[in-house]
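Undergrad: below are the sequence and a predicted model for it; my questions follow.
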Amino acid sequence: MAQETTTLSSSAQQTRSSWPALWALVIGFFMILVDATIVAVGVPAIMRGLDADVNSVIWVTSSYLLAYAVPLLITGRLGDRVGPKWIYLIGLTVFTLSSLWCGFAGTITLLIVARVFQGLGASMMTPQTMTVITRTFPPEQRGRAMALWGAVAGIAGIVGPIAGGLLIDGPGWEWIFFINVPVGAVAFVLALRLVPRLETHSHRFDILGVLLSAGGMFAIVFGIQQGESYNWDTWIWGLIGSGVALMIAFVVWQRLNRSEPLVPLALFRDRNFSLSNGAILTVGFMILAMQLPFMLYAQTVRGFTPTQAALLMLPNAIVGIILAPIVGRLVDRYHPRYLAGFGLLVDAVALVWASLVLRPDTPVWQLLLPLTLLGVGTAFTFGPIGVSANRNLPLHQAGAGSGVFNATRQVGSVLGSAAIAALMESRLAAELPAMPGGASPSESEFGTLPPQLQDGFATAMSQSLLLPAAVIFLGFIVTIFLVAPKHLVAGRAGGSH
């Protein structure tokens, strides 16, 4: 009886502390997501500051995303075993110290290495936020909690470039990393005080699964991103093929592993979990793949400063912030198919529209219209998809489910970064065969282009935007097959009597 009373008291304590704990966690979550996108606006400045070419700077993003994505499969489980609070705090410490290292990096190589450690810290933090939601909020409140999580994810992708522009034009590109230090310190204190200790579950770790997935992802991403640089030689295709083979071997091993696989394939028996992972993959792809060509166009063709280029995203951010609480209230009341499907379709339309108006002489107001529409679509995607993924998972698989879902989103970002880098380089080579002096576009130090080259560069960036548009449309098709959550089905059944 005493044990029961203790358990009930602990449960009540967790319920009371759920919202303050979530707010404490999303501060760090917001910071790491901003960091995933903030580099996009700083590409020209980092190239100039560290004397690097565009492909090297793309690795500043890709190395972070790759180090972020691969460990997510195990850090979710680690949170279940050690406790989400402690894994989150360790990850936050690693991320914050690595941010300091990034700011002091004097070469592109050191910056890429520091970004790897940043990604490792982020991978420890992210799954714990979704785990806390699943394990501390009652089912009827999880929709609103996950909507907050989703809104933070969506807004971070928009705010990142704006914050980056202001910092780059002010104290310098190094401050897009230094800014994380005071924010990380505040987030650490809040999480230490407000996040409850949760019951732990024993897990074994699938080391072979980690090696297979890490090797496969690295081979695929490196091959896609470096393919254009090596003229798509046979060994590049062999590397990509090897990566695919390793990922197939990973899936087979997960099925054969009778102990405790890294990815419990039983999770995918839930239809909405499987479909939501497919949808969030396309969202992760889209967010990274649209920002790089747009920011290069704004700064290189239009001659905007980083702040001016980033402020083009301001209407996008404002719309997302306004709509986020509205969508949060809708998530528990309406079919996720309609909410997420609407958002993804709007995103696809907005990107095609942006591609059509990306010209050297386009009035600024015509650029703002599709970007604003993109904010509407993004506001309707993260929350409904996140809720659909995790609503039906048992509590003991919360960490595994969170890890898989976040890993899927980050894999999408990694693939988006690699694919858009390859596509941009290919289109630049086609539209601008040689820069002045005979340099290739990827080797040139980007500044404002002379008028005779602006049209070709704008065309290359415009064509590149069609890739994320096509991928996000695939996400829309996936969401058509989502099914209504049990409480909505039960509600309709009750109303029919």
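TA: Good, I have the coordinates.
Undergrad: alpha carbons only for contacts and neighbour counts from here, please
TA: Noted.
Undergrad: what is the neighbour count of the residue lying closest to T129 once chain neighbours are set aside?
TA: Of all residues beyond its chain neighbours, the one nearest T129 is L25 (6.1 Å), with distances taken as CA to CA, 6 or more residues apart in numbering. If you count neighbours by other CA atoms under 10 Å, L25 ends up with 28.
Undergrad: second one coming, line it up with the first:
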Amino acid sequence: MTTTATPVAAAPGARPRSRSLAWVLIAVGVPMFMVTLDNLVVTTALPVIKTEIGASLSDLSWFVNAYTLPFAALLLTAAAIGDRIGRRRLFVAGIALFTLASAACALATEPWMLTAARAVQGVGGAMVMPLSLTLLAAAVPERMRNAAIGIWGGISGLGVAVGPVVGGAVAEGLHWTWIFWLNVPIGVLAIVVVRLVLTESRGSAKRLDPIGLVLVSLGMFGLIWGVVHGSDDGWTSLSVLGTLIAGFVLLAAFVAWERRAPEPMLPLRLFRSRAFSAVNVVAFLFSVGVFGSVFLLAQFFQVVQGLGPFGSGVRTLPWTAAPMIVAPIAGLLVGRVGSRVLIVLGQVLLALGLLWIALVSTVDVGFGSLVPAFVLAGIGMGLTFAPLSTVALGSVDPGSQGMASGTLNMVREFGVAVGVAALASVFASQGSYASGTSYVDGLVPAVLVGAAVVGAAAVAGLLLPGRRYLTTPNSSH
């Protein structure tokens, strides 16, 4: 039996058409998978790229940051533009830009070329990520939405899970350029599927808010640039401190402007919803604690135990692959037990998993001692992804779902940047890369801090509304 989904909030004049749920998930999931994959896929190939194109250590950091900075800074802006000009239209444009930039990355022969192409990739990724979730919500009937978002969360988890593994496998078995060439045929096919399967939809606001777009984009760019460079350049250096202050000032100006803008890109009334405010707090704390810890743990097997990039990526799979299985299940359970139970339970399991890792980590710890903790943390992540998105969309009216998705993704990406920088600073204060022992000396206190932050996310999750809230989305909260 084929399950069909009908569009919601279609553009004026658009002709509704029935689509199978499987094709809808392919249309929104494949582009989002490419975007999440490329967030991490290059990291394990950096040593090979360094040798091939003569890159410096500074270049290597920019190969990662050039993607991360525009991606995180432009998420909210892309969601706002998509609401105005058409979500499917901007989604397709984002896939096309990402695909072309991937080809440019593969063709790069100088470090600056790869850096520039990665930046364009980040812009395309910012256009894809928030609109993927919004288009899914618009294309799926309400009765199937929780399950669909759960599957979407699993696909997102798959991108995170296989990124380091794919990067390591390609770098060791093929040529590093294939990391990017693989995106080209997939991107072309994705554009065709999106145009055939998805119907256009828009948000409630009709006009752009150019002042708001500029203020929030520059403000987020300043904050993320400062956070990313803080641990390396020094938190009190002029460049870092200056960009952080500028970022805060610009975001304060953005909030002030949104209060008086005739058609604000981010209506501040959304934050009157306890659910919307609380879910963004949880998302930020969750991202800080988890991804800051993952950043250090991902290097543990290479730095301390001497494994290659592919072997290291495989050993993280008990953690990173678990969300692929758990997230769809969480989507099915949301309507029965409510998001609050799943989110709080997820954070508790994550905190326990991180605490376990910190307590058993030594230079010669066996992989078997880490597997239960990795599985525990992976289950916690899987219980978190889908319910966070469900609450964010369910706490606003359909016309504001694009902005809700953009805000949630922006907060999460900012949390990732803060987590990596903050826990790297904790690591540097207690340890170093000089030896395996020194690395573990820094790793343990950093992961303990990560566990404490995730514990705070569990407490914040208690502020979320209970089960009844989820069965009546878009109601007054």
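TA: Structure received. What you see is a predicted model, and the numbers here were worked out from it, not measured in a lab.
Undergrad: need the contact list for L383 of the second structure.
TA: With contact taken as CA atoms under 8 Å, 6 or more residues apart in numbering, L383 of the second structure is in contact with 323, 326-327, 330, 342-343, 345-346.
Undergrad: chain neighbours aside, what residue packs nearest to it?
TA: For L383 of the second structure, the spatially nearest residue (CA to CA, 6+ apart) is G346, at 5.1 Å.
Undergrad: map that neighbour onto the first structure.
TA: G346 of the second structure maps onto G343 in the first structure when the alignment is built from TM-score structural alignment.
Undergrad: so what's whichever residue in the second structure pairs up with the residue nearest to T129 of the first structure up against?
TA: L25 of the first structure maps onto V28 in the second structure, with residues paired by TM-score structural alignment. Residues touching V28 of the second structure, when contacts are defined by CA under 8 Å, 6+ apart, comprise 132-133, 135-136, 194.
Undergrad: check which element follows the helix or strand V28 of the second structure falls within along the chain.
TA: With elements delineated by DSSP states H and E, V28 of the second structure resides in helix 21-40, which encompasses its position. Once the chain leaves helix 21-40 of the second structure, the next helix or strand it forms, by DSSP H and E, is helix 46-53.
Undergrad: from the contact counts, what lies against the next helix or strand along the chain from that next one?
TA: The helix or strand immediately downstream of helix 46-53 of the second structure is helix 57-73, counting by DSSP H and E. Packing partners of helix 57-73 of the second structure (3 or more CA pairs under 8 Å, 6 or more residues apart in numbering; DSSP states H and E): helix 21-40, helix 111-139, helix 210-233, helix 401-430.
Undergrad: can you tell me what sits against helix 57-73 of the second structure?
TA: Under the criterion CA under 8 Å, 6+ apart, residues 39, 42-43, 46, 50, 111-112, 114-116, 118-126, 216-221, 224-225, 228, 409-410, 413-414 lie in contact with helix 57-73 of the second structure.
Undergrad: so the next helix or strand after that helix matches what in the first structure?
TA: Beyond helix 57-73 of the second structure in the direction of the C-terminus, DSSP H and E gives the next helix or strand as helix 75-85. Using TM-score structural alignment, the residues of the first structure aligned to helix 75-85 of the second structure are 72-82.
Undergrad: quick one: that stretch to the second structure mean distance?
TA: Once the two structures are superposed, the average separation between stretch 72-82 of the first structure and the matching residues of the second structure is 2.1 Å (mean CA distance after the TM-score superposition for the first structure).
Undergrad: now do W19 of the first structure against P138 of the first structure, distance only.
TA: When distance is defined by CA to CA, to the nearest Å, W19 of the first structure is 12 Å away from P138 of the first structure.
Undergrad: more neighbours: which of the two?
TA: The neighbour count for W19 of the first structure versus P138, taken as other CA under 10 Å, is higher for W19 (17 against 13).
Undergrad: element containing whatever residue of the second structure lines up with G150 of the first structure, please.
TA: Matched by TM-score structural alignment, G150 of the first structure corresponds to G153 in the second structure. For G153 of the second structure, the element it lies in under DSSP H and E is helix 142-173.
Undergrad: whereabouts in the first structure does the next helix-or-strand element following that helix align?
TA: The helix or strand immediately downstream of helix 142-173 of the second structure is helix 178-181, counting by DSSP H and E. On the basis of TM-score structural alignment, helix 178-181 of the second structure is assigned to residues 175-178 in the first structure.
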